[in-house]
Every structure is written in C-alpha cells, then in structure tokens.
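**Q** this is a predicted model, with the sequence first.
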Amino acid sequence: MRLLLILVLAGLMQAARTFSPDIPIGGGAAGTALACGYLLLSAFLMGAVFKSLRLPQLTGYLATGILAGPQVLNLVSGPMVSNLRIFNGVATALIALTAGVELDLTAMKPLVRSILWLTGVAVCGTVVLISVAVFLLHGQLPFLHGLTTVQVVVLSLVLGVTMVAQSPAVVVALQSEMSADGPLTRTVLGVVVISDLVVIVLFAIVSSVAKTFLGTKLDALHTAGALAWEVLGSIAVGASIGVIFAVYLQFVKGRS
C-alpha cells in the first residue's frame, strides 16, 4: 500500500510539473512549495517501507532524495533543490540542538578519556591517510596539475581535513529511531560532536596555510580572531541561549 502511495505521489508530482503553468521547471515559490510537500510525504512513506524491511528509516529518506533528485528521475529539478536550501540552516540547527540535548555530561564523565583518545586517533589518523592518498594520486587529479610539490602537500591536507568531517545527523537519527542508550552510544555521540569542533579548527588552520602557499595575502591576526569567534563565540552564544531556555522551562514547570 505504501509503495502504491509513493508511485501515486510521483505521478502527481510529474503531472503537476508538466501540466500546471504556475509551476515552471525552474521552480519559483510554487515549485519550491510543491517540492517540499512532495519530498516530505514521499520520505515519510519510504521511511515506513524501509522500517517494515527492518532497515533504518534514514536509509529510506536518503533513497527518496536520490531517486527524486535531478540526477535520477528529475521529479525535483535542480533549481527546486537550490530553493530548498533555505531549510539547510534550520535542519542543521535542529540536529545540533538534538545532539546537544542527548549529551548527558554526568553519564559521559567516566567516558571522557575514551572519547578524547578515539577522537584524536579517528581525526588525526583519517586526515593523515586521506592526505597521503591524495598526494600519491595527485597525478590523476586534474585540479592538482601544474602545482608545486609544496602546494600539492598543502592542498592534500585541506582535502584530508575536509573529508574527515562528520555529521551528528546520522548518529542522532539512528539513536532516536532505535532508542539506543548506553556507554557505546554515548561514546559514539561524544566522538562525533567533539570531532566536528576539532575539524572546524583544523580546517581554519590548514586553509590559512594553503592561502599562504597559493599566493593569497593572509592576515594572521584577522584569521585567528575569526576562528576564535567562530568556535568560542558560538559556544558562548549557544550556552547563553541554553541557560535562558532552561530557566524558562523551569519557570513553566513550576507554574503548571
């Protein structure tokens, strides 16, 4: 039944794009609203199908995006996808908020040493391996042609740091779906969250070094200030908002 509904939705989406003059292939407000509604409904149904097969619902969501996107069925065109990027910031904020809520600092205190060791090994080890692989294969990568050895090394480091970036979205989604809890789950979540912070700092450093070797003028003081604000400022603002919400919720709880 769910598969039939998915097919019906796909047919309606194609019909709406084909026969409605108000929804051009380029998107627009109507096209963006149509794409958003179609993707939400289809992803929900596809997630239910995958769950019935004892697979993570997240896999169904990914499959929906891949199949409906411009590279496969093109039910959602490229311009529509671009217009939907407005939801990226909201989704990122909600994912980060959920990850923060799931971090039970009291329960994670005995795991701090393990989390720090795993984070260091995972981030540093992966950066080194990817950077070495990119450097060894730079002859096969067109965008590295014509560069000096030092420039290739620096850009390999940039790619290594970029590719090691992790998102807590998958961890949070699977944890929520499976109601998982325990030392292993808390360790994985802690490693993913801390790795994000480490990658932000590393990327700022290696990208600044890369700009220097690629001939771009660099203001070290400005870069350090921007990095400090990016990391420490965001932590301070987030903590302040968290305290305000906590006080408000305690107030509401006391009134109820």
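**A** Sure thing, it's come through.
**Q** use CA for all of it now, contacts and neighbours both
**A** Will do.
**Q** Asp219: how many residues sit nearby?
**A** Residue neighbour count, defined by other Cα atoms under 10 Å, stands at 10 for Asp219.
**Q** distance check, it against Gly225.
**A** Relative to Gly225, Asp219 is positioned 10 Å away (Cα to Cα, to the nearest Å).
**Q** also Val132?
**A** Remark: distance between Val132 and Gly225 (Cα to Cα) = 30 Å.
**Q** so for these two, which residue has more residues nearby?
**A** Higher neighbour count among Val132 and Gly225: Val132, with 16 against 10, using other Cα under 10 Å.
**Q** so which strand or helix has that one?
**A** helix 112-136 (DSSP states H and E).
**Q** mind checking what helix or strand follows that helix in sequence?
**A** Note on helix 112-136: by DSSP H and E, the next helix or strand toward the C-terminus is helix 149-163.
**Q** for that next one, packing partners?
**A** On a contact count with 3 or more Cα pairs under 8 Å, 6 or more residues apart in numbering; DSSP states H and E, helix 149-163 meets helix 112-136, helix 183-213.
**Q** swap in 6 Å and give it another go.
**A** Secondary-structure packing of helix 149-163 (3 or more Cα pairs under 6 Å, 6 or more residues apart in numbering; DSSP states H and E): helix 112-136.
**Q** which strands and helices sit next to the helix it packs on?
**A** Judged by 3+ Cα pairs under 6 Å, 6+ apart, the packing partners of helix 112-136 are helix 149-163, helix 183-213.
**Q** just the angle between the helix holding Val132 and helix 149-163, please?
**A** On the basis of axes from the mean of the first three to the mean of the last three Cα atoms, to 10 degrees, helix 112-136 is oriented at 140 degrees to helix 149-163.
**Q** next one for the comparison:
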Amino acid sequence: MLLSISLIFLIGMAMGKIFDKVNLPKLLGMLLTGILIGPYVLNLIYPAILEVSTDLRQIALIIILIRAGLNLDIKDLKKVGRPAILMCFVPACFEITGMLIIAPKLLGICLLDAAIMGTVIAAVSPAVVVPRMLNLMENGYGKNKNIPQMIMAGASVDDVFVIVLFTAFTGLAQSGSISIMQFLKIPTSIGFGLIGGVITGLILTKLFTIFHIRDTGKVIIILSVSFLLVTLEHALNGIVGFSGLLAVMALGATIQQKKYEVSKRLSSKFSKLWFGAEVILFVLVGATVNIKYALNAGLLTILLIFGVMIFRLVGVYISLLSTELNMKERIFSCFAYMPKATVQAAIGGLPLAMGLASGEIILTVAVASIIITAPIGASLVDRSYKKLLTK
C-alpha cells in the first residue's frame, strides 16, 4: 500500500508539473498517471486503495468545496440572481435533451437508455471547475460581475440535479415504473442541504467564538463535521433528499459571513490540503478509466460527446441572456461548464453493474467524456480567462 501511495503522489505530481510546463492542464497529467498505474494498464495500485477510491475522491471533493464556501460571499451571489439559479439546471436539461435527440440515431439505443446516458454525461465537474474559479477570485478576474461565484454555485447544484434524475431513470429501467415522488428529491436535496449547512456553520462559528481553538483544530473540526454531513446524505434514502456536498459548501459560506478573518485563514489552510488532495482525486479518477472502453469509443461516440456539448453551451448562453455579461464573459462561462470528471467516474459504471443492456455503451461514453472534456474544458479556462474576463 505504501508503494502505491508513493507512486500516486510522486508520479502524479511529476506528470502534473510536466504538463503544466508545456501549457497543458496539470489534471491531464494526473489523469494519465491514474490510467497508466491503474488496474487496466500496469496495475500498480494496491487493491485496498481501489476499494476505498470512491471515499478518497469524495474527501478530496469535500476539501475543495469547503474552500469554495469559505471564499463565497453570499452578497455577491445575491447580486447575480436569476442566472445563478438557471445555471443550476438549464445547461444540464439542454444536454440531456441533446442526448435524447442524437444518441438513438448515432448509437441505435432507445430513448430511456439515452436519458440514462444523458444524466451520466450532463454533470459538470466541481473538482475541475471550483479550483479554477477560486484562482480567478484570488487574482481578481471576473469579480466585478461575480462570474466565478455564479459558476461555482451552479456547478455544485448541477450535480445534485443530475444525480437525482439518474436515480429516477435507472429505477425506471430496472422496475419498469417511475414515481413522481422521486423528483421531489431535487428541491428537498437542495433545500435541506443548504439549510443543514447554514445551521451547522452557525453552530461552528458560535463554538469558535466561545472556545479558543487553533486554526489547525478548526480545520480538523470542519472536516470531521463535513464528513458527517455527507454521511447523512447516504443515510437518507427516502423521499426527503439531502445534499451533503451542498451542505459542506453552505457551511463554509456561513463561516465566511460570520467570521470573515477566520475564513480567510482557514481558506489558506484548506488550499494547502488541496495541493495533496488534488493529486489523489485525479489520479484515482484516472484509475477508474478502463482503457478498453476508451479505445472502444469510436468516431460516433466522439461525435455524440461534441454534439451534446453544443446543446450544453446553448443552455449556458440562454441562462445568461438579459444579464450584464458581455459576449466574451458569456463565452468564458460556456468554457467553464464543459469539464466532466468526478460524477462520470462515480456513476458511469453503475448501469453496467445493474445489468442494464446499455450499461457497456454508457460506460464507454462516460469514459470518453472524461478523457475529452476534462482537459479541453480546463485548458480553455486556463488559457482564455485573461483575455475574456476583466481584472
């Protein structure tokens, strides 16, 4: 196990640095590391690490979402208003619609299979998007119109919306029926997640006021409480939904509102944690990529991914109509909503594991979407923000 951990960090960091030097996203080097040392190529990762890979990736995601919350000013988000709400579900709906139109013609699958495939592909990756938006905020790009805040919030809620739809459609495929009550999980997951995060954040700020706790201790407490919130999400399997990741982000934002100076110091601590968590996250995402399915992704699959991406970009553009954003800023927002990685790695293989007839082709498209959109989207964001956004 120690050898595997060493390989993950040393090779992952080295590849990230090499790709950064040639002006390519670091995450591409880390993804490639995971593919190479993962179980489908060299098989150098200890099996026990792969067994807890999902949990390790979720820990990394929690770290970046806490940091996002600690930097998210609710007043700025309120100024954005309507487009921030529309970005939570309109682009995903457009992409799923595109999948329903294109996939049956290109791949010969039925509409239900296309709907499941659409929900797998439609989620944007907070792990790719959020660190870049935080970098823009720290450097002052797009802050005058709160563009990074809008994209961070939208990307986080977008995942909740898409995963609930995925659960409903796979349930229909397995049982032959779908309950309207399942769709109640969308508003309840978002609502209770935000409320739970705010309440938890208020309790923690009170605790930090009453008791003198070092910042390192605060980091451990916030991380532990965040783990509990995500665990609560898994425990609530009924009609009432609860988004643990949204609660984590709301927790951080509440601390930012109540204890601004503390939030700045804690954000710095979490940014240092992210340095290591980023390597673990993207190397392990790469390790989930079955190169056989990636190689099976022929021209039609690639055309499908780019085709539905056009639908997503139209959805982003429509969400930003009648706003103060100029054409360049809208184009940048489209770029920021392209990367796919974490959700596709998490749920891409579930239809196959459920025994659905379309499971293999869905997994193939999910793998191809990670390989294509994560590096392209990240690269476009990294290379364009100085030209498209105002500092």
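**A** The structure has been received and is ready for your questions. Small disclaimer: the values here were computed from a predicted structure and weren't measured.
**Q** so what number do they get for TM-score?
**A** After superposition, the two chains reach a TM-score of 0.65 (TM-score structural alignment, normalised by the length of structure 1), with 210 aligned residues with a Cα RMSD of 3.4 Å.
**Q** related to what we said a few turns ago, just the buried residues of the helix holding Val132 of structure 1, please?
**A** In terms of neighbour count (16 or more other Cα atoms under 10 Å), helix 112-136 of structure 1 has its buried residues at 115-116, 118-120, 123-124, 126-127, 130-132, 134-135.
**Q** out of the helices and strands packed on helix 112-136 of structure 1, deepest packed?
**A** Neighbour counts (mean count of other Cα atoms under 10 Å) averaged over each of these peak at helix 149-163, with a mean of 20.
**Q** what residues does that one touch?
**A** Val127, Ile130, Ser131, Val134, Phe135, Val206, Ala210 (Cα atoms under 6 Å, 6 or more residues apart in numbering).
**Q** alignment lookup: the fifth one to structure 2.
**A** In structure 2, the residue matched to Phe135 of structure 1 (TM-score structural alignment) is Pro104.
**Q** now swap in Leu73 of structure 1 and tell me
**A** So Leu73 of structure 1 corresponds to Leu42, using TM-score structural alignment.
**Q** the closest residue to its match other than its chain neighbours: which element?
**A** In space, and not counting its chain neighbours, Leu42 of structure 2 is closest to Leu36: 6.0 Å by Cα to Cα, 6 or more residues apart in numbering. Assessed by DSSP H and E, Leu36 of structure 2 sits inside helix 26-37.
**Q** helices or strands up against that helix?
**A** Where contact means 3+ Cα pairs under 6 Å, 6+ apart, helix 26-37 of structure 2 is packed against helix 2-21, helix 260-287.
**Q** please identify the most buried of the ones you listed.
**A** Mean neighbour count (mean count of other Cα under 10 Å) peaks for helix 260-287 among those, with a mean of 21.
**Q** residue range for that helix in structure 1?
**A** The aligned range for helix 260-287 of structure 2 is empty, by TM-score structural alignment.
**Q** what's the closest of the helices and strands packed on helix 26-37 of structure 2 to Asn71 of structure 2?
**A** Comparing the helices and strands packed on helix 26-37 of structure 2 against Asn71 of structure 2 with Cα to Cα, the closest turns out to be helix 260-287 (7.2 Å).
**Q** so which elements touch the closest one?
**A** Counting by 3+ Cα pairs under 6 Å, 6+ apart, helix 260-287 of structure 2 packs on helix 26-37, helix 53-70.
**Q** tell me which of those sits most buried.
**A** Mean neighbour counts for those (mean count of other Cα under 10 Å) peak at helix 26-37, with a mean of 26.
**Q** so what touches that one?
**A** 12, 15-16, 19-20, 42-44, 282-284, 286-287, 375.
**Q** if we use 7 Å, what do you get?
**A** Contacts with helix 26-37 of structure 2, where a contact means Cα atoms under 7 Å, 6 or more residues apart in numbering, come from 11-12, 15-17, 19-20, 41-45, 279, 282-287, 289, 375.
**Q** Ala10 of structure 1: how many residues sit nearby?
**A** Count around Ala10 of structure 1 with other Cα under 10 Å applied: 18.
**Q** quick one: map it onto structure 2.
**A** Ala10 of structure 1 maps onto nothing in structure 2, by TM-score structural alignment.
**Q** what's the closest non-adjacent residue to Ala10 of structure 1?
**A** Nearest non-adjacent residue to Ala10 of structure 1, counting by Cα to Cα, 6+ apart: Leu75, 7.3 Å away.
**Q** any idea how far the one you found lies from Gly125 of structure 1?
**A** Distance, Leu75 of structure 1 to Gly125 of structure 1, by Cα to Cα: 41 Å.
**Q** same question, Gly31 of structure 1
**A** 44 Å.
**Q** run the chain-centre distance for the helix or strand Pro187 of structure 2 falls within.
**A** Here Pro187 of structure 2, judged by DSSP H and E, is contained in helix 185-210. The chain centroid and the centroid of helix 185-210 of structure 2 are separated by 20 Å, computed with Cα atoms, centre = their mean, to the nearest Å.
**Q** now do the helix or strand that that helix is followed by: which elements does it pack against?
**A** Downstream of helix 185-210 of structure 2, the first helix or strand assigned by DSSP H and E is helix 215-235. Counting by 3 or more Cα pairs under 7 Å, 6 or more residues apart in numbering; DSSP states H and E, the packing neighbours recorded for helix 215-235 of structure 2 are helix 244-258.
**Q** between helix 215-235 and the helix it packs on, find me the angle.
**A** 140 degrees.
**Q** mind giving me the packing neighbours of helix 244-258 of structure 2?
**A** For helix 244-258 of structure 2, the contact count by 3+ Cα pairs under 7 Å, 6+ apart identifies helix 53-70, helix 185-210, helix 215-235 as packing neighbours.
**Q** and of those, who's closest to Cys334 of structure 2?
**A** Among those, the nearest to Cys334 of structure 2 by Cα to Cα is helix 53-70 (20.0 Å).
**Q** what residues does that closest one touch?
**A** Here helix 53-70 of structure 2 makes contact (Cα under 7 Å, 6+ apart) with 127, 130, 134, 245, 248-253, 255-256, 263, 267, 270-271, 274, 277-278, 280-281, 284.
**Q** spatially nearest residue to the equivalent of Val80 of structure 2 over in structure 1, not counting backbone neighbours?
**A** Matched by TM-score structural alignment, Val80 of structure 2 corresponds to Leu111 in structure 1. With sequence-adjacent residues excluded and distances taken as Cα to Cα, 6+ apart, Leu111 of structure 1 is closest to Thr187, at 6.7 Å.
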